[in-house]
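Peer 1: Need the 3D shape of this:
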Amino acid sequence: MTAGSVDRVHDGSVRDRIAHARSVVVKIGSSALTDLTEGLDRNRLDALADALEARMRAGSDVIVVSSGAIGAGIAPLGLKRRPTDLATKQAAASVGQLALAHAWGTSFARYGRTVGQVLLTADDISNRSHHANAQRTLDRLRSLGAVAVVNENDTVATNEIRFGDNDRLAALVAHLSGADALILLSDVDGLYDGDPRKVGVDGRRARLIPEVNGPEDLDGVIAGSGGALGTGGMASKLAAARLSADAGVPVLLAAASSAAQALADASVGTVFGARSERLSARRFWVRHAADARGRIVLDDGAVEAVSRRRRSLLAAGIVGVTGRFFEGDVVELVDRYDTVRARGVAAYGVDDVTSMVGRSTGDLPPDLQRPVVHADDLVVVSR
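Peer 2: Below you'll find the model as predicted:
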């Protein structure tokens, strides 16, 4: 999907939707909570908890996706900079997660609220049964009146099973929890068409983009990577916002220093309008959360049928198969140029699909005459 390829609502109503959302996921970046020399900044964390509490008292359910575990472990371990090797990252996270959870618990205790820590790995989202378990945990915490504080489980996550950054995690949690809005708070006050800290060669400073409703709103935008304490950056925030908007959840990107205003009336930062029809939990999982285990290459006719007419994939339209997948795994459906056109749940394993390549349904054994990917289990990625 490209941003804007779905119906979007106007900025005013987007801000209204976020301001009055019944259920909100709020992601808070590392730079808003920690620094390299002192670790956790309790004053900043308390100010954020105050803003979150005000939103909850106004009637919203709030889930917090909190970065900062590794950053919170740097100072206590005597490290001078954010570690780059996996073992030291995990060691810092093991110290920092404890401090971070305690800090959130202490801060919300001022209001008589209980905090529940939820640590997730990418496998918890990509695995369908784990996905459902995480959803039930978040739902139950909310029903019991506790504040769920979510973070990636950095102490056990490997490079192969990481979300990559907590912006993506927040977007996934927003859909997983059925949230009505996603608010991304960090050290930037919105999306700019360049680096707001610099003056361009033409003498012009970067311009704040107040709303994103289509690809034209992103023309000329240059998104950078993260800073010293985080793994995200504008590129990850933009990707997370587009993912969330595609799933039907509007997004506000704002500075953590403006958290009170962002949570009160959404009048600051940049908003991203959302798809008018929300993806079902299963279609979202297929499209965004599940890891693809293989690829099925389609001929031109099958590409047309699958991506434009949303028909089931039949064996006759297949020209190649790669990867190692089993029945029930998610696979990517690609054209002859290796462009992903759709994702879907395979009805057969790779060995059966390989034996079916290019064959008409009538020529196949009775147990192999179902569609290779049924239309109900298929999500178009690009047309």
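Peer 1: all contacts plus neighbour counts: C-alpha atoms, from now on.
Peer 2: Fine.
Peer 1: now the helices for the stretch 201-350 of the chain?
Peer 2: 234-246, 259-265, 281-284, 300-303, 350-356 (DSSP state H, counting those that start in this stretch).
Peer 1: Can you tell me which of those helices is most buried?
Peer 2: helix 234-246 (a mean of 23; mean count of other CA atoms under 10 Å).
Peer 1: Could you tell me how far it lies from the centre of the chain?
Peer 2: Distance of helix 234-246 from the chain centroid (CA atoms, centre = their mean, to the nearest Å) equals 7 Å.
Peer 1: circling back to that earlier point, just tell me which of the helices of the stretch 201-350 of the chain ends up closest to residue 125.
Peer 2: The minimum distance between residue 125 and those falls on helix 281-284, with 10.9 Å, by CA to CA.
Peer 1: To check against the first, give me the structure of this:
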Amino acid sequence: MTRSVVADAGRIVVKVGSALVTNDGRGLDHARLARWAEEIAALSRLGKEVVLVSSGAIAEGVKRLGWSKRPHALNELQAAAAVGQMGLVEAYERGFKAHGLQTAQVLLTHADLANRERYLNARTTLRTLLGFKVIPIINENDTVTTDEIKVGDNDTLGALVANLIEADVLVILTDQRGLYTADPRKHPDARFVDEAVAGDPSLEAMAGGAGTGIGTGGMLTKILAAKRAARSGAHTVIASGREDKVLERLAAGEAIGSQLLAKKEPLAARRQWLADHLQVRGSLVLDAGAVRALSVQGKSLLPIGVVEVRGEFRRGEVVGCIDSNGQDIARGLVNYGSEEARRILRKPSSEIAAILGYQDEPELIHRDNLALL
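Peer 2: Below is the predicted model of the structure:
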């Protein structure tokens, strides 16, 4: 790797982890937050548009509420997030103001990204803010999310935001140098990965679990985030936030950390939105012929290729398409609800009207409404 992809990027999503904005989980480290504001301001002066995804709200809330440790109960985590978000945004606002930059707080949930209208609204808002040279500071809206509907970690959120605004690069800053072939703390012979292709299955095998008890994301979440960001053509850089002026040096082209390149053509915006669904209403189990028709031939999904319908869903909702081994194949907008789908599975499309008494579409999912995974 001779040149960082950040150098030529016009639009960048920067994700900063908990370990880089807190005092070992004991509230915010204001000096570090000021540092990130300074570095992002330097990128802004270069003409780059930057969106910041920052952790730290819950840790700050725990400190402000006088708790000795991070709670486990959902309602207490939500309370900590609500209290801590005030301090996080206040600190960032102060830091960016010192460099003449305005900031905006944007709290997102999975529902904002799963609903087509809200997805487009969020996209428009972020693009408008960037057009006004405002730095959006994004976090998951932990105050209202539950385990069933949450994005789960800010690495994934960073990738979703990269797709949302069609960023050129996702920079994930962590307390590790980057990606190794194995955990270097346990395997001294582990080799550093300076460059690879995002989505390469071997990368997931290399990744271990979370390195600290402060945040929720380990190296695996970063690998998967890079894979997700690559769907919209965004490259990913995983680098140490302990490096001096890391963002400015990356912008200057210096090779720092692990660079995971997006090789595939970006998905069309509609398919990208479909692929970004972290939760789906149900799933359709496909036979081998249907899997081949979707993944190799690019065809629509017909009822005859479905062997099982799982879950409950309505017409127009997003469902998963899986093979007999449970492997994700695609996601798409279904033309029939689960009850109707069960009645017409394994049947040719010519029999839909006779079975249901009507026919909306000959396909269960049209190819234009399918996103391969």
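Peer 1: before we move on, back to that, how about the helices of the stretch 201-350 of structure 1 in TSV, adding distance to residue 151 of structure 1?
Peer 2: Shown next, in TSV, are these (distance: least, CA to CA, whole Å):
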stretch	distance to residue 151 of structure 1
helix 234-246	15
helix 259-265	19
helix 281-284	21
helix 300-303	39
helix 350-356	35
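Peer 1: Which one of those helices lies nearest to residue 56 of structure 1?
Peer 2: Nearest of the helices of the stretch 201-350 of structure 1 (CA to CA): helix 259-265, 9.6 Å.
Peer 1: by contact count, what packs against the helix or strand encompassing residue 42 of structure 2?
Peer 2: Using DSSP states H and E, residue 42 of structure 2 sits in helix 30-45. Applying 3 or more CA pairs under 8 Å, 6 or more residues apart in numbering; DSSP states H and E, we find helix 30-45 of structure 2 packed against strand 49-54, helix 74-97, helix 246-251.
Peer 1: Now do the same for residue 79 of structure 2: its match in structure 1.
Peer 2: Under the alignment by TM-score structural alignment, residue 79 of structure 2 pairs with residue 91 in structure 1.
Peer 1: Kindly report the same for residue 143 of structure 2.
Peer 2: Checking TM-score structural alignment: residue 143 of structure 2 goes with residue 155.
Peer 1: thought that match was touching residue 88?
Peer 2: No. The criterion here is CA atoms under 8 Å, and residue 155 of structure 1 misses it with residue 88 at 9.7 Å.
Peer 1: how near is the counterpart of residue 167 of structure 1 in structure 2 to residue 347 of structure 2?
Peer 2: In structure 2, residue 167 of structure 1 lines up with residue 155, judged by TM-score structural alignment. Distance, residue 155 of structure 2 to residue 347 of structure 2, by CA to CA, to the nearest Å: 42 Å.
Peer 1: and those two? which has more neighbours close in?
Peer 2: Ranked by neighbour count (other CA atoms under 10 Å), residue 155 of structure 2 and residue 347 place residue 155 first, with 32 against 16.
Peer 1: Residue 29 of structure 2 contacts residue 35, correct?
Peer 2: No. Using CA under 8 Å, residue 29 of structure 2 is not in contact with residue 35, being 10.1 Å away.
Peer 1: Tell me how far the nearest residue to residue 77 of structure 1 once chain neighbours are set aside lies from residue 99 of structure 1.
Peer 2: Once flanking residues are discounted, residue 77 of structure 1 sits nearest to residue 92: 7.2 Å by CA to CA, 6 or more residues apart in numbering. Going from residue 92 of structure 1 to residue 99 of structure 1 by CA to CA gives 11 Å.
Peer 1: Quick check, residue 358 of structure 1 in contact with residue 315.
Peer 2: Yes. With contact defined as CA under 8 Å, residue 358 of structure 1 and residue 315 form a contacting pair (5.7 Å).
Peer 1: These two: who's more crowded?
Peer 2: Ranked by neighbour count (other CA under 10 Å), residue 358 of structure 1 and residue 315 place residue 315 first, with 25 against 17.
Peer 1: if we can go back for a sec, which one of the helices of the stretch 201-350 of structure 1 lies nearest to residue 113 of structure 1?
Peer 2: Closest among the helices of the stretch 201-350 of structure 1, using CA to CA: helix 259-265, at 18.4 Å.
Peer 1: what helices or strands is that closest one leaning on?
Peer 2: helix 11-19, helix 42-57.
Peer 1: and of those helices, who's closest to residue 365 of structure 1?
Peer 2: Among those, helix 11-19 sits nearest to residue 365 of structure 1 (CA to CA), with 52.3 Å.
Peer 1: So for the closest one, what gets flagged as buried?
Peer 2: 11, 14, 15, 17, 18, 19 (16 or more other CA atoms under 10 Å).
Peer 1: Ok, stretch 282-302 of structure 2 next?
Peer 2: 282-287, 290-291, 294, 299-302.
Peer 1: Which stretch of structure 1 lines up against that stretch?
Peer 2: Under TM-score structural alignment, stretch 282-302 of structure 2 corresponds to residues 294-314 of structure 1.
Peer 1: so where do the strands sit in the stretch 251-383 of structure 1?
Peer 2: Using DSSP state E, counting those that start in this stretch, the strands assigned to the stretch 251-383 of structure 1 run over residues 251-255, 270-272, 294-298, 318-323, 330-334, 340-345, 378-380.
Peer 1: again with the stretch 51-200 of structure 1
Peer 2: 61-66, 115-120, 147-152, 181-186, 191-192.
Peer 1: So which of the ones you listed is nearest residue 55 of structure 1?
Peer 2: strand 61-66 (7.8 Å).
Peer 1: The closest one vs structure 2, average offset?
Peer 2: Following the fit onto structure 2, the mean deviation recorded for strand 61-66 of structure 1 is 0.4 Å by mean CA distance after the TM-score superposition for structure 1.
Peer 1: related to what we said a few turns ago, could you dump the strands of the stretch 251-383 of structure 1 into CSV and include distance to residue 135 of structure 1?
Peer 2: What follows is the strands of the stretch 251-383 of structure 1, written out as CSV (distance: least, CA to CA, whole Å):
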stretch, distance to residue 135 of structure 1
strand 251-255, 20
strand 270-272, 24
strand 294-298, 26
strand 318-323, 29
strand 330-334, 20
strand 340-345, 21
strand 378-380, 22
